[in-house]
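> Following is a predicted model, sequence given first.
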Amino acid sequence: MALAQQSEGLKAGVAEPFPLSLERELGAVVHDHGTQFSIWAPSAKSVTLRFFTKGSSMEDGDVMVGTHQPELQSDGAWTIHFDENLHGTYYDYLVEQQDGNLVRTADPWAKGAGVNGRRSMVVDLARTDPAGWEHDEHPTTPLGETMVAEMHVASFSANPHGGFPLEHCGKYLAFTDLGTTVDGKGKFPTGIDYFKQLGVTAIQLLPFYDYGSVDENDPRQYNWGYDPLNYNVPEGSYSTDPFDGTVRITECKQMIQSLHAQGFKVIMDVVYNHMYTADNWFERVVPGYFVRRNADGTLSNGSGCGDDMASERAMMRCYIVDSVTYWAREYHIDGFRFDLMGLIDTDTMNAVRRSLDALPGGKDLIMYGEPWAAGPSSTLPGTELANKEGLHLLDPRIGHFCDRTRDAIKGHVFEHQIKGYVNGNAHDTRPQIELAVDAWRAPETNEGNAGQIIQYVSAHDDWTLWDKLCLSMIGDGSPESANKAESEYADDSHRTLESRDDALERAYRAEPGPQTHKVLEANTLAVGLIYTAAGIPFMLAGEEFGKTKFGNDNSFNSGVKVNELDWARAERMQGLVDYYRRLIAVRRANPSLFDAEHIAVEAPGNAVAYRSDDVAVLVNPDDEEYSLPVERIDSAFADSLHDDLPEAPESASHAEERWVCVLDSSGTSTGEFRQTGMRIAGGRFPMPARTLSIWKRER
């Protein structure tokens, strides 16, 4: 490992059972004088290095072309040096433990791999750089203008209406295709052009390290990728040739290079809390060290995947720090999203932050994660985990997803019938919304600074926003609600009634109808709250056109058809897409929305109103129309922030002339927005039923 300058900070607070290799670069390293192999296996009796002509035994011409015996060093690493550059050589290890147990393993520290990742590959990284890679730079978008869209590499371009070259569909290279349009007709943009026009500034990609749950040679297979196999190797199924270990590396870099050229930051979803199987490379190399165990010797399962990685162990901590730093340095990654961060200890997370900070421009790299776990995890004594209870121990530049905002807006994440502010439970959730838009910075709920809060209402897991709204608003399964849904979808010409399932199906498809319209209205309120709240706004790609999985709340292996971005639907839902685009534009034009105080003022009914600097937001989830006096917004702001209003009170007419409507959600279904400079009349802000409006105060 190459972290000598941080080795003291990487040591665990408990006694380590083996000598540590914190200062050696492990793996297969190509340098000016040859190739060095190093693997940390301090408990092994012997280690054998094997070379192959191919990356898997299934390939024609696969031959083992040599075996070699590394030597054990004082730090527990087994090493061997070759004078030649062995770039492209495939290899694995045979590790014999003291009890005579012999296992085959790939190299956990490898930077390259063959098809399906069962053999490692030596990589001369300089040979994998695409043309112009040395000039690739991180986008300089400030944190306050970061607009994150989450997507899956294959889902991005798999839809047949996307207009991508066939050979790029589902691949890294689809992110290099510019000028794509729906069905290639040149009318509605898709791909990178689409997200650039939308105003997104950061692309968060579901895991694209090498994962174990798909056969890389079978394009029909699909998985989200939360099954790590080789942490430091790109996934092969997204490359045009998974059998050549260099292709995936080069094409992954090309994807990142293209995104950077279009101004997007690239945020990598990383999963260091568990691996694909408990029988992973780490466990084969050093049994019992890298994976947490309960007191009875069984595997800890806080991840729900059967094998929690022991980040508090010095060598696992060092591995995580090195791995993240490697991706940032070699692949120019701009940020990292930590899956189930609540299973990683706070010392490790802070060590990652320090390591990134030490890189050129590293302090601008983004870090955030999920501050929860699937269950309890058995850690070593003294371990503090980066869950909600441990957030105060994290560097203030490590952020976290705010599930309280999510659930306040749309209701319980796992119970479809439990509603939130926008879909039928505004009375109970209104106080939470007023806290949420200020990033929960009230003393009794303080979650940190605004830059630490990821504000979102949907992500890849659980129901999409559209599906949650459909499920919660089109009946709850009771006879009464089913009858109501049926009657609202009655066919007046034939007087027939649809079942609730039929009504849901139509709503999922966003077919015209009163229920679909209500879902659309709720969607506009939900996202309007996210993009006007303090914090970093985040969305699931496709949310902006009512992405549906037809009620599937866990589509990790449901196939690309369920998960893909439906570009034809995006074109059909242009009104909603345009609303998102306008929202993002307002957000980017008013950076105070990121971290300035959001002051809530008294509003009628279940409505909420808040002001941040010169922006006022009015949200009315009720079926009744309201209005709000201008002076209520102005005086609340002046009292709280000592705004530079004139000492003498303004006349009502002068005060109202200062406020201009910049966005109103009421035109979403038609795309005809009332945002052409409408001003207040009669000294009161209008608050139409089931709408959100944003107003700008001129100075």
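Ah, there it is. Note that the structure is a prediction, hence the values are computed from the model and not measured. Residues are numbered from 1 along each chain as shown.
> contacts and neighbour counts: CA atoms only from here.
Fine.
> just the strands in the stretch 201-350 of the chain please.
202-205, 209-211, 228-234, 265-270, 335-338 (DSSP state E, counting those that start in this stretch).
> Figure out which of these is closest to D364.
strand 335-338 (8.6 Å; CA to CA).
> List the neighbours of the closest one that are in contact with it.
By CA atoms under 8 Å, 6 or more residues apart in numbering, the surrounding residues in contact with strand 335-338 are 204, 265-272, 324, 328, 365-370.
> still on that earlier bit, mean neighbour count and distance to W109 for the strands of the stretch 201-350 of the chain - can I get that in CSV?
Listed next are those as CSV, based on neighbours: other CA atoms under 10 Å; distance: least, CA to CA, whole Å:
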stretch, mean neighbour count, distance to W109
strand 202-205, 24, 23
strand 209-211, 26, 13
strand 228-234, 26, 7
strand 265-270, 26, 16
strand 335-338, 23, 19
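> this is the comparison structure:
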Amino acid sequence: MLDADLTKATAHWIDRATLAWRGATSSSSRYALAYSPKADIEFEAGDLTGDIHLIRLAPGALTGPQQDKWPHLKDYGALTVDPEDAGLVKTALQAQLVATERTPSGGLLTATGVQIPGVLDDVYAPATSSRLGPTGGALPTLSVWAPTARKVELKLQHEIVRMRRDDTTGVWSVTGPPSWYGRYYTYLVTVVAAGTLVTNEVTDPYSLSVSADGGRSQLIRLDSVKPPGWDDLVKPPPVRQDRASIYELHVRDFSASDPTVPAAERGTYRAFTGDGHGMRELRRLAADGLTHVHLLPVFDFATVPERRADRTEPAGDLASMPADSERQQAHVTATAAGDSFNWGYDPLHYTVPEGSYATDPEGSGRVAEFRGMVKGLNDAGLRVVMDVVYNHTHAAGQAEGSVLDRIVPGYYHRLLADGAVADSTCCANTAPEHAMMGKLVVDSVVTWAKAYKIDGFRFDLMGHHQKAGMLAVRRALDALTPARDGVDGRAVLLYGEGWNFGEVAGDARFVQATQGNLAGTGIGTFSDRLRDAVRGGGPFDADPGVRGFGSGLADSPGPELANAEELIMIGLTGNLRDYVLPSGKKGSEVSYNGSPAGYAATPRDTVSYVDAHDNETLYDALAYKLPPATSMADRVRMQSLSLATVLLSQGTAFLHAGSERLRSKSLDRNSYDSGDWFNRLLWDCAQGNGFGAGLPPKPGNEARWPYARPLLADPALRADCAAINAARARFGELLRIRYSSPAFGLGSLAEIQDRLTFPAAAIPGVITMCLDATGIDPRWKSITVVFNATSRSGQPAVAGLAGASLTLHPVQAASGDAVVRRSAFDGTTGTFTVPARTVSVFVRPGN
């Protein structure tokens, strides 16, 4: 049966000598690689036509090492390149390729396109040592990897300059005079794409600066674009990863609604260099102990017009509309494609600052302003983490906004069995497992760390990366030294989303950078275990009212509560797989939806959180889940208790900006394109907390409108200054407690198993954690934390503390919260008394 479809690519050229062939090969068939330098092969009248040249192929079998390297192809047949045709490989790679199977008499049986990443990695392996992009000192050099291109030229504004190809690496390069600096450029790449010979005008994947909206690259020297004081920048002291507390913040959210920031600087990098409400609050948070600010994507992304004049903001007086109205979201969604807001998970240029956050997006000014932001945060006592999105691009193929694929078509993206680009990440998935995509990731991260003094990287959908690739990033960072590079790379944090899904799930193509696989590496992964146990349910529940330990479940004893408490106890240890609970269960033996709950080997492996930019804010989740009659004062208490499970745990503590202020997005569960209105971060409590801003945008939220409407209409759920200030005060106290003792950062399984216990007899809804601080804390012999999530006073007893003298932690003894100050300890019986919906911390003097 004839199978000829040149729009698909089901053959995989995995190295210079081997093609993997879908299905069994036949000794009676004739196989070949047909290639056409003219790119004119077509299928007509039952056969191929065009300027066809052949590389002969012989049936064979994939070797064990080949099957190990390409596990998703392990059941494929193999075709071996005839040794006499080996010299044609590089020529064929610059041509249109079709793999064919014919009958002994020459009749066509199969014709399909060919996937080439494997053979490119093999043939051009030396390219991984090349320096790409703009380099050089007095004389600038530009280099681009384009091994399949026939010709690459530099378009330097209106001047066309020839580039030289290195045949060993496939890198094209050119060196020019100093006058090139500051000029804009693109590459003209003549290459076969989708079976057609084209000349693409495309920007540099290694761009360091670009024009507004990224249409052209700009040749700059990073060392000449600096804000005042950059060379003398003094960073806050480094923090061990498991001791870090990280505040997740969006650049535009930070100041877009802040009237104390000059209008021209709202929503920009410059807001971090002034003295608006937001910067004052960040300085206060740093004084409380906060260590890092994590910035949502700040690389050049494709989804916001970079010139302010090109944007269209929502019309109408949104603030005057009813709290449960559909009108606000209608106005916001009408302009969403062209307004000033997007989360930014749509990469265009990986190593260029985003231009919409600059007061002038044209060229290198964004570089200086970005560095100014870093300096402003460092001066406030905070280190800076970047959210990076190397797992996908905004576009692929010949589409507008595609960069990588228009230089080396079919290489940088992960392809499915038929040659289609995988999109399980909701965009065109990249393939960091391919050598030069992996190199781009490492080179980009190192540039951000060295040139912008970035202190940490959060990898979006890290499970779509190889574990080996993430370890390569870690090694590259660790190699950076203050003397040579101006940065201590060992102090740079590295963490990300270790989710396991899509075409790579279950290590289908490589060993993934997922939660369990990264155990012991010190590369952190977000723990959904603690999150779901505290909040209740999961992010994809049809019913948002499913309760957890922090949202009302504590008053309903039973197996569900017991499991949530086990998940939280393991979470408090840093989600350690080998920690043994009082029940005798290891962390890995506790169930999380049927999977092992504990997966970490050390607390550095875990990032604990209860809310983030994804899904509803913690306040909004509690609005759905807590009993409707819950008072605002008790909502504040449950917000604080939920955050305490993060701040008082071992491992990295991760906080969503504004959660300390009861931040609401008016129940929006996916605000990536919901405009400034639903994403407001309000620093002035008189403005409220964002709740009751109208029904959240219809896309992604409409199914929950029946749940949301009565809540948004309830004025009792709109936080006032008393509630917001109380929540912020309790948050600051928790931060100060976290950093008051090294016992909250024990660092290893052995120390945690030895020093962290849950000794109290089980009381449903109450968790008691004891930390032995003997020999590590100069003030205290032990610290005991009681989490009482119930609506009644809790009285857990710890027999081992009978006869001891414990007092409320000094921070809480001086708290403005009269309720926590009522907490007590009876030394005669070792019994604690902790008020309802309260976290109390007790210390035992000694040492």
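Received, thanks. What you are looking at is a predicted structure, and each value in this text was computed from that prediction instead of being measured.
> Make TSV from the strands of the stretch 201-350 of the first structure and add distance to D345 of the first structure to it.
Conversion of the strands of the stretch 201-350 of the first structure to TSV gives the following (distance: least, CA to CA, whole Å):
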stretch	distance to D345 of the first structure
strand 202-205	23
strand 209-211	22
strand 228-234	19
strand 265-270	15
strand 335-338	12
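> I'd like to know which of those is closest to M678 of the first structure.
Among the strands of the stretch 201-350 of the first structure, strand 202-205 sits nearest to M678 of the first structure (CA to CA), with 31.9 Å.
> Read off where the closest one ends up in the second structure.
Aligned by TM-score structural alignment, strand 202-205 of the first structure corresponds to residues 292-295 of the second structure.
> how distant is the matching stretch from the center of its chain?
12 Å (CA atoms, centre = their mean, to the nearest Å).
> Same check on stretch 795-811 of the second structure?
41 Å.
> got it, and stretch 369-379 of the second structure?
Distance, centroid of stretch 369-379 of the second structure to centroid of chain: 21 Å (CA atoms, centre = their mean).
> do stretch 453-469 of the second structure as well
7 Å.
> cool, and stretch 463-476 of the first structure?
22 Å.
> go on, stretch 753-766 of the second structure?
Averaging C-alpha positions (CA atoms, centre = their mean) puts stretch 753-766 of the second structure 33 Å from its chain's average.
> Could you do stretch 681-698 of the first structure as well?
Relative to the chain's own centre, stretch 681-698 of the first structure is displaced by 33 Å; criterion: CA atoms, centre = their mean.
> Tell me the span between the first and last residue of it.
One end of stretch 681-698 of the first structure to the other measures 16 Å (CA to CA, to the nearest Å).
> Check which residues of that stretch are buried.
683-697 (16 or more other CA atoms under 10 Å).
> what does G469 of the second structure align to in the first structure?
By TM-score structural alignment, G469 of the second structure lines up with T348.
> That match touches S311, doesn't it?
Yes: between T348 of the first structure and S311 there is a contact under CA atoms under 8 Å: 6.7 Å.
> At which residues are the helices of the stretch 651-800 of the second structure located?
675-678, 705-712, 721-738, 749-755 (DSSP state H, counting those that start in this stretch).
> Can you name every helix or strand that the third one contacts?
The reference is to helix 721-738 of the second structure. Here helix 721-738 of the second structure touches helix 277-288, helix 632-647, helix 810-813, going by 3 or more CA pairs under 8 Å, 6 or more residues apart in numbering; DSSP states H and E.
> Need the ones you listed in JSON lines (columns: mean neighbour count).
Formatted as JSON lines, these follow (neighbours: other CA atoms under 10 Å):
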{"stretch": "helix 277-288", "mean neighbour count": "18"}
{"stretch": "helix 632-647", "mean neighbour count": "24"}
{"stretch": "helix 810-813", "mean neighbour count": "18"}
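> Having no further points to raise, I will conclude here.
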